[in-house]
Structure formats: C-alpha cells, structure tokens
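Visitor: Here's a sequence, model it:
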Amino acid sequence: MNLDQFRQRGPFEWEMPQHGAMRVPGVIFASRELLDAMDAKVGEQLANVAGLPGIVDAAYAMPDAHWGYGFPIGGVAAFDADEGGVVSAGGVGFDISCGVRTLHTGLKQADIEAVKERLADVLFRRIPAGLGSTGALRLSGKEMGAMLRGGAKWAVEQGFGSPADLARIEEGGSMAGAVPAEVSAEAKHRQRDEMGTLGSGNHYLEVQVVDELFDLTAAHAYGLAVGDVLATLHCGSRGLGHQIGTDFLREMVIAAPRAGIALVDRELACAPLKSELGQSYLGAMRAAINCALANRQILTHLAREAFAELFPGIAMPLLYDVSHNTCKEESHLVDGQRRRLFVHRKGATRAFGPGHHELPPEYRAVGQPVLIGGSMGTASWVLAGGGSQSQAFASACHGAGRAMSRHEALRRWQGRSVVDELARRGILIRSPSLRGVAEEAPLAYKDVAAVVEAAEQAGLARRVARLRPLVCVKG
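Guide: Next comes the predicted model:
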C-alpha cells in the first residue's frame, strides 16, 4: 500500500483525504505493518466506495481488509436513504449473511483428546461439506418461502434446535422485511437441496479449546474459561445468496445510468434505496439472511447430534451467532445527531458496545460477542464490541483476511502436506477436497493475532478469549 495517500489519525487509524470523486474520506484501521502489507487495490476500492451517492461520514476498512468485488473485503459504509443513498449488491457480497456461530460444549480438552479421531470422523460424516454438497432436506416451494421468511425461527419450528437458541442470534434469528417473492426461481432452485450444508472455500466446522483469556469480566459473562471446548460454524446462504448477488448486480449495472448514477467500477453497481430496484434487492437480501440463519441452525442441530454420539446427553448452548456480509438499517450517531442508516458490512462484523438494547441481557453490560475465525491452523478469537457505537458504525474485523490469492496458495502448497503438518501439531483436518485445503492453507492468511490486536487498539472491539483448533471439518 502506498502510504503517501494517507495521513495518520492515530496509532491504528489512517485517513485517505477526499480527492477526485470522493464524497467522504476513506479510513483504514490497521497497524503500520498491516497497512504496509495491504494490496494497493484496497485503497483504490475504498476511494471508489467513498464516491457513492448518499454515503455518510467515511468509507471504512477493517484491519483484515483485502481486495474484493467492488467493496474491499473488510469494508464498511453507511448510506442515508433521505439523502439519495444507495444499496450496493457488491457492498454486501455474494455469500450473503456468511457468519460465525459458536457453541459451548461443557467439555474440557482432555475429554476431546480421548476420542478426537472418532469425533473428527463423526463430524465429517454428519456435516455435509464441499463444493455442491447437499443435505438431507429437500424443500418444497411452500417450505422454501417459509424458510426465507422465518430464518432460524423456522428451523427451530421444524425441530432443529431450541427456542433458547434464538435469543443469542442477531435479529432474534429472523430478519424482518424479507420478501421471498423477490428471490429468483433460479436462486430458490439452487438452495432446494443445500440446507444444512457447509459449502466450500473458507467455510468450516471447528472444535476449539479456550487457551487464554484477556478480559475476565467479558469472559465470565460469555461463560468462557481456560480449557473449555467450543464448536464453531462458519458458513452462509450457499447458492441462494450467490444467485441473488448475481441477479441484482446485473440489474443494477443496467439501471444505474437511468438513476443518474455514474459507476466508477461496474462491480460497485447500486440502486437508490428509495427506488423499486433498491427495495427489491433489500427484500431478497433479507431473505438470504434468513436462509443463512436457518442453514446455521440446521448445522447446529447436526453438530449436536454428532457430539451426542460420543457424549450422550450433552447440552451445547449457543454462545452467539453474528453475520459479516449484510446491509442493515440501524440507528447511529453522526456528528452528534442520531440517524437511520443502511450499513453495509462486507467481511466486517457488527460489534455493538456495552449497553446496546439489541443485545441479550446477559451480555449487555460487556458488549456483543464478536466471533473472529482463524485460518484452520491458527487461533480463532472471541472479542467484545467496543465502547463507542459510532466507531465505524459499531463494526469490527471478521477474520484473518487473505494474504494471497487461492491460485497462489495452490502454487505454494499441496493439500496432503498441509493436512499432515497440522496433524503433527495436533489439529485434525477432515475435508472432501485436498485442493480446497491447499487453497485455505494457514499461511495464505494474515496473522490473525495482529489483526485482532489492531482492532482492539483502534477501539473497535476488545480481546476476550483465544481459541486453539483441535478438529476442523473444512468445506
């Protein structure tokens, strides 16, 4: 990254002043080392996002930011509908509502070590994973509509999990405003057999142990102690979300000139929030959020069944579930005034701070759990939302962030060697694709510890617990 285009606002905050078509500044939260290592395209894309109509305050990038489709991955931007703001399909991404869900197991590491190989095999057998993976469910048209309206609530009603789960999911497990009729027949067809599946790429189910605590007050509120074993899911809306992104990006590119929007980059195709197309996308996107929530709820049920094979009677309550590819209407303070904004988070996690009314009562005093995925062989993290609701519209990083392309990772590593190396470190990998394992090699990602430290130092979120992987079922 060329640092000449930035001025330093703080040790972990860098501003790109307005220039050219930018309507607001660009801001990156990162250490000097992380910023140095970022691709120059992150700066280019941030400047392009800052030029979109109706953008408020600044275009932001998180410490794990890297080049993406239109928006940088790790990008955050908010728009005011009353000031000509837009919604961008590229600002949400193709894997709509991809997110992370973490479960308590009530087990300790010694319990897992005694059966680790068997547990890895049972999880791999029960959790459909990989490109084109399909589940046991086959939804009819009526069931598809109910799922897209109801999300995790629908899944619980079908017997997948407990109503208690819903209190620890964003939006109570069901995103309001979903309009299944705005979802194309092709998107619904692609999802018909994919409920309860991980998919491919960086999606996974991981068994983890808490190996260090940083904020004891928040750890206590979250029910975390050193040696505790957790299970974490990372997946999204599968083929349905991807098709919605494809469908609406195509429409937005065509419609932009008619709306008076000059696109610097076709990948930033967008529509006015108050337009018919903008409202259609929001209805479809919210349906995809519900799809992702339902998918993770079904996978939670399957994971609980797998653990119960080896640990009969086990209870696995939910710690939290949070998404990182969304556009949500939220209330935020901007220049001392409270405004309703449409906040795009692409590869960025909502991180409400202490006292926010939407948090479960047991978490409200310490802030929202922010779940940060590692990279198969590195730690994952539990953070707590920062103290300032206005800091990047209460957003934080979502993971390590890629340091190189999948193509480059394939050139450097072989899947079998990655699996064997991780096994020597006590981490068991199960995957239907050794190619996929090579693409997701741990060193293909940034140092997640440096990313979360930068998020903490920038005031986005606080470190609570580090989680070390034991078993990973990789898509």
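
Visitor: use CA for all of it now, contacts and neighbours both
Guide: OK.

Visitor: who's in contact with the residue nearest to I55 when sequence neighbours are not counted?
Guide: Counting by C-alpha to C-alpha, 6 or more residues apart in numbering, I55 lies nearest to F79, which is 4.5 Å off, once chain neighbours are set aside. By C-alpha atoms under 8 Å, 6 or more residues apart in numbering, the residues touching F79 are P53, G54, I55, V56, G85, V86, V87, L341, F342, V343.

Visitor: for R468, what are its contacts?
Guide: Contacts for R468 (C-alpha under 8 Å, 6+ apart) come out as Q208, V209, V210, D211, T378, A379, S380.

Visitor: cool, G367 as well?
Guide: So G367 contacts A218, A351, F352, G353, P354, G355, H356, L359, A384, G385, G386, G387 (C-alpha under 8 Å, 6+ apart).

Visitor: Just confirm K41 is within a helix.
Guide: Yes: the assignment for K41 by DSSP: H, G, I helix; E, B strand; the rest coil puts it in a helix.

Visitor: Grab the nearest non-local neighbour of it.
Guide: With C-alpha to C-alpha, 6+ apart, the residue lying closest to K41 is W67, at 5.8 Å.

Visitor: The nearest residue to S388 once chain neighbours are set aside: neighbour count?
Guide: Leaving aside its sequence neighbours, S388 sits nearest to G353 (C-alpha to C-alpha, 6+ apart; 6.2 Å). Using other C-alpha atoms under 10 Å, G353 has 28 neighbouring residues.

Visitor: and G353, how far is that from Q8?
Guide: Using C-alpha to C-alpha, to the nearest Å, we find G353 at a distance of 25 Å from Q8.

Visitor: Could you also give me the structure for this next sequence, so I can compare it with the first?
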Amino acid sequence: MVPKKIAENVYEIPKSTRNYMKVPARIFANEKIMRAMEQKMLTQATHVAWLPGIIKNALVLPDGHMGYGFPIGGVAATDYDTGVISPGGVGYDINCGVRLLRTNLQRKEVTPHAQKLSEALFRNVPSGVGSKAKIRLNRNELQELLTEGASYCVKKGLGWEEDIEHCEENGALSNADIETLSERAISRGMPQAGSLGSGNHFLEIQYVDKIYDEKLAKAMGIVQKDQVVVMIHTGSRGLGHQICSDYLRIVERAMPKYNLHPPDRELACVPTQSDDGQAYFNAMACGANFAWGNRQMILHWVRETFERQFKQSAEDMDMGLVYDVAHNIAKKEEHTIDGKKRTVITHRKGATRAFPAGHPDIPRAYQSIGQPVILPGSMGTASYVLIGQPNGMEISFGSTAHGAGRVLSRKAALRRFWGETVRDELKGKGIFVKSANPKIIAEEAPGVYKDIDSVAEVSDNLGIGKRVVRVKPIAVVKG
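Guide: I've put the predicted structure just below:
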C-alpha cells in the first residue's frame, strides 16, 4: 500500500483502496517519516476509515506507528449522535498525558545537583511496574478523585488553585461515573494514585535550548535560554488499563446486536448513544480524571523535592504549571465541518489537542495565543512546546502529534540496546538517568524513536502546532 502525496507533508490512501472504507485515510509526514511508516499501521488507518459515522478523514500524525486497533498517533472524529465510540481509539493508558512545570532556576544552578535531585525525585515519586503510591486511597476517596480529578488533589493541599486552569478540561471530565467500573478496576486504582509507573513514563528535568517565538514563550512564563523546566509524563496506571480491558470485552461482545462488523476485531466499537457506548464513555472519564489527579500529585511532590534541594519555596522559584495535555482520550467536541457546526467524538490516540487562540475551551491566560502543546521526545533527546494553530481546526480536528513515535518494538529494542550502556552514553553527554530497572532504559533508548525535530517541523509546517520552545534534558527519572 503506497499512499499518494497530495500536498506538502500530506499523503492520502483513497477511499477506493478498500471496499470497507467510508472516508480516505490521511497521513501527515515528510518523505523520510513516510518511508518509515509500517504497512501494518497504514492498514490500521484504512480500518479506522471504516468506523460508522466517521467524518472527513481517518488521520495519522507524523509520530504514527502501529497500535491496538488504531494507529498510535491517530485521530478520528465520529458523529456524536449517529456514530460510534471505540476503546481502541483511546488505548489502554487512558489519558496518558504530559504536563510542563516552569521554574526561574538556571541550568548552571541545577546541573551540579542533577544526580542528587534525580535520586530525591526517584524516592519521592513512586515508579516502576506495579508501583504503589505514597497515598493509599479508600473507596470513598477514590470516588472523589475519579469524579473531581485534579481539583480533588488541590482540595487536599496537593497543589495550587491556578494549576487547575492550566489543565485541559480543568483537569476533569464531568461525565465520570464510578458505577460503570468493575471492582477489579477500582481495586487497582486505590493503591496507585500518585505514581509514575514504568515503560515510556518519565520525570525529566530540562533546560530551554531554543526559543522560536519570544512573545509566545513569555506568555507561558518561559523567558530565556537555559531556564529550567520539569516535564511529567504518565497516565491512569492499572485503573485505566483495567477499564480498557473490561470494555474491549464488553464492546466486542455487544457489536452483533448493533450489526457492527469491523475489518479487524481490535477496532471493536458501539454506537456512542447506546447504553454500552455511554457506559464506556463514562468509565473512560473516570480513567481520565484519575490520570489528571495522578499528575497533580506528582507535580506537588516535584515542588516539594525542589524546595528541599534548593532551600527555597516553590513560589519563590516560580514553579507554575505551564499546561497539562492528554494524548489518549475521546472527547465530546464541537467542530465546523463544511461550514456547519457538528458535535463529534474526537478519538485522540497518541495525539494531542491543539486548539488555536480564541477557542472557548482553552484557559484565559492563553486565549490570545492558543493552547500550549507539550511534545516529549525520547529519553536523552529534545522535547518541544508548541502552540495550537487555526489550520489544525481545518485539517486535524484541532490535533497534533504527542511525541516522537516508536520505530522499534520493546522486544527489538532489548535485542539492540543494553540498558547500562545507554545509561553510560547519556551520562557522557551530561544527562543523568535514574531508573529502577536497566531494561526500561534499553526499551526507551533514543534510537528506538523517530526524530522528534522532524515531527515538530512537520507539525509547524502544516500549521497544526507552531514551534515555540525546544528543551533538552539534564536528568531523567524512569520507572
């Protein structure tokens, strides 16, 4: 299958390619990225184009690679009233996402403390497979967290009031309903709130390497090169995974009664307005709220760690939250399609919302510039802060990439890289890595991912996410 180039950085698989496709599949990529796209992932994009109620195109962003059902780096909008919702279009780690914390510290102040700071963060923020949090919630407390998201944490003294406004959806989806969760999901959530987890999740101390637009950067509190920031990347842990597992089974079994027969069973879906569809949507919201609360707790402990290390208050260090974005989620949104406003479910799987200036769903502080987008690179490489642009509303349902995107599976990475060697190589470049397991370092080695600079450049050139700041790592904490 060879997608046709129809514009600069835009490729298309026509609707006529497969008889089940209802719309074309479009891939946003430069020539180098396009050549590396897997055939299986392109086939998955054609499967997504089958979804009942899908609007305009099935989209693959420049970080796209094969996932479960949907490509990771995939976007699909379906009509809210007549279309379907698909758990595979969100993924197992519901509301895996990223938040960026600024400081007024300089690289030269922090670098000498990188090792001690990393070790302190590793102690203060539980990480690793099956990691248990510092706070074990009882059932009632978990219900509050699943309903209120980040606000629950702030109410409990784990953060600042202004943190809430700087989260997508103010850190909570209002349709969360704990009654839609299994006992297994609830039991997995109670011990894990406030934990980083493993895999590609991380805490990273970074410095500003390049500012592309000083005015936009200043609006986010980023004012100079070498300014230190902290990036937090994690999601909904075992609770989100269990919600996805539960509803993939429920939805797959329910499809025959709706006469739904997808080209791949991994694309299991049900009508959004059905009881099954609403149950998944409300359960997914619980997972999303857990993730926002999880990142909020971790943010609080990062501030505490910096306070102890630098003997200053977080306020004096200007440790404000720049923004928090989700990149595995399905959202009810309003989009203008062919001149008419339509309510849709926007599936973003490994994709980030990127709304432009003036959009009612972004914070007051960013109304004049657009929504910040946090685009993490691979371990040891650059990351970016982008700003949503108007063209995104025209071509990508207000979405852009979520990161670099894998080019090697975890198994292939373990065959090619040795964790201790990768750690030593990064240390030689002045980047300190703290991890519970060298295997994770091998799985997340820089060579496992696409070139983040190319991903950011394609986003910028398409007008879906403008480059504002590039940051580079000082120290990395992994699970």
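
Visitor: burial of the residue nearest to K41 of structure 1, as a residue count?
Guide: By other C-alpha under 10 Å, neighbour count at W67 of structure 1 equals 24.

Visitor: Equivalent analysis for the one 10 residues further on, please.
Guide: As a burial measure, A77 of structure 1 scores 27 neighbours (other C-alpha under 10 Å).

Visitor: Surely it is in a strand?
Guide: Yes: counting by three-state DSSP, A77 of structure 1 is found in a strand.

Visitor: That one contacts H344, doesn't it?
Guide: Yes: between A77 of structure 1 and H344 a contact is recorded at 5.3 Å, counting by C-alpha atoms under 8 Å.

Visitor: so where do the strands sit in the stretch 201-350 of structure 2?
Guide: In the stretch 201-350 of structure 2, strands defined by DSSP state E, counting those that start in this stretch lie at 202-211, 227-234, 270-271, 321-326, 328-337, 340-349, listed in chain order.

Visitor: Out of these, the one nearest G419 of structure 2 is which?
Guide: Proximity to G419 of structure 2 (C-alpha to C-alpha) singles out strand 202-211 among those, at 15.7 Å.

Visitor: can you name the residues of structure 1 that the closest one overlays?
Guide: Under TM-score structural alignment, strand 202-211 of structure 2 corresponds to residues 204-213 of structure 1.

Visitor: Just the residues contacting the matching stretch, thanks.
Guide: Counting by C-alpha under 8 Å, 6+ apart, 108-109, 198, 219, 224-235, 464-475 sit against stretch 204-213 of structure 1.

Visitor: What ranges does the stretch 1-150 of structure 1 have for its strands?
Guide: In the stretch 1-150 of structure 1, the strands defined using DSSP E, counting those that start in this stretch lie at 7-10, 13-16, 26-29, 55-66, 73-79, 86-88, 99-108.

Visitor: Among these, which comes closest to P317 of structure 1?
Guide: The closest of the strands of the stretch 1-150 of structure 1 to P317 of structure 1 is strand 99-108. By C-alpha to C-alpha, the value is 5.6 Å.

Visitor: I'd like to check the angle between that closest one and strand 204-213, please.
Guide: 60 degrees (axes from the mean of the first three to the mean of the last three C-alpha atoms, to 10 degrees).

Visitor: farthest residue from the center of structure 2?
Guide: Ranked by distance from the centre of structure 2 (C-alpha atoms, centre = their mean), the top residue is K257, with 33.1 Å.

Visitor: what's the distance between that residue and Y247 of structure 2?
Guide: 16 Å.

Visitor: what do you get for A283 of structure 2?
Guide: For A283 of structure 2, the distance to Y247 of structure 2 equals 9 Å [C-alpha to C-alpha].

Visitor: Same check on R107 of structure 2?
Guide: 46 Å.

Visitor: thinking again about what came up before, list the contacts for the counterpart of the residue nearest to S388 of structure 1 in structure 2?
Guide: Counting by TM-score structural alignment, G353 of structure 1 corresponds to P356 in structure 2. Applying C-alpha under 8 Å, 6+ apart, we find P356 of structure 2 in contact with I369, G370, Q371, I387, G388, Q389, P390, G392, M393, G398.

Visitor: how about the fifth one, what's its partner in structure 1?
Guide: For G388 of structure 2, the aligned position in structure 1 is occupied by G385, per TM-score structural alignment.

Visitor: burial count for its match?
Guide: The number of residues near G385 of structure 1, taken as other C-alpha under 10 Å, comes to 28.

Visitor: My read is that it contacts R462, right?
Guide: Yes: G385 of structure 1 lies in contact with R462 (C-alpha under 8 Å); the separation is 6.5 Å.

Visitor: Could I get the full set of helices for the stretch 351-475 of structure 1?
Guide: Applying DSSP state H, counting those that start in this stretch to the stretch 351-475 of structure 1 gives helices spanning 406-412, 415-424, 434-439, 448-457.

Visitor: now those helices in JSON lines, with distance to E267 of structure 1 and mean neighbour count?
Guide: Below are these laid out as JSON lines (distance: least, C-alpha to C-alpha, whole Å; neighbours: other C-alpha atoms under 10 Å):
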{"stretch": "helix 406-412", "distance to E267 of structure 1": "20", "mean neighbour count": "15"}
{"stretch": "helix 415-424", "distance to E267 of structure 1": "32", "mean neighbour count": "16"}
{"stretch": "helix 434-439", "distance to E267 of structure 1": "24", "mean neighbour count": "22"}
{"stretch": "helix 448-457", "distance to E267 of structure 1": "27", "mean neighbour count": "22"}
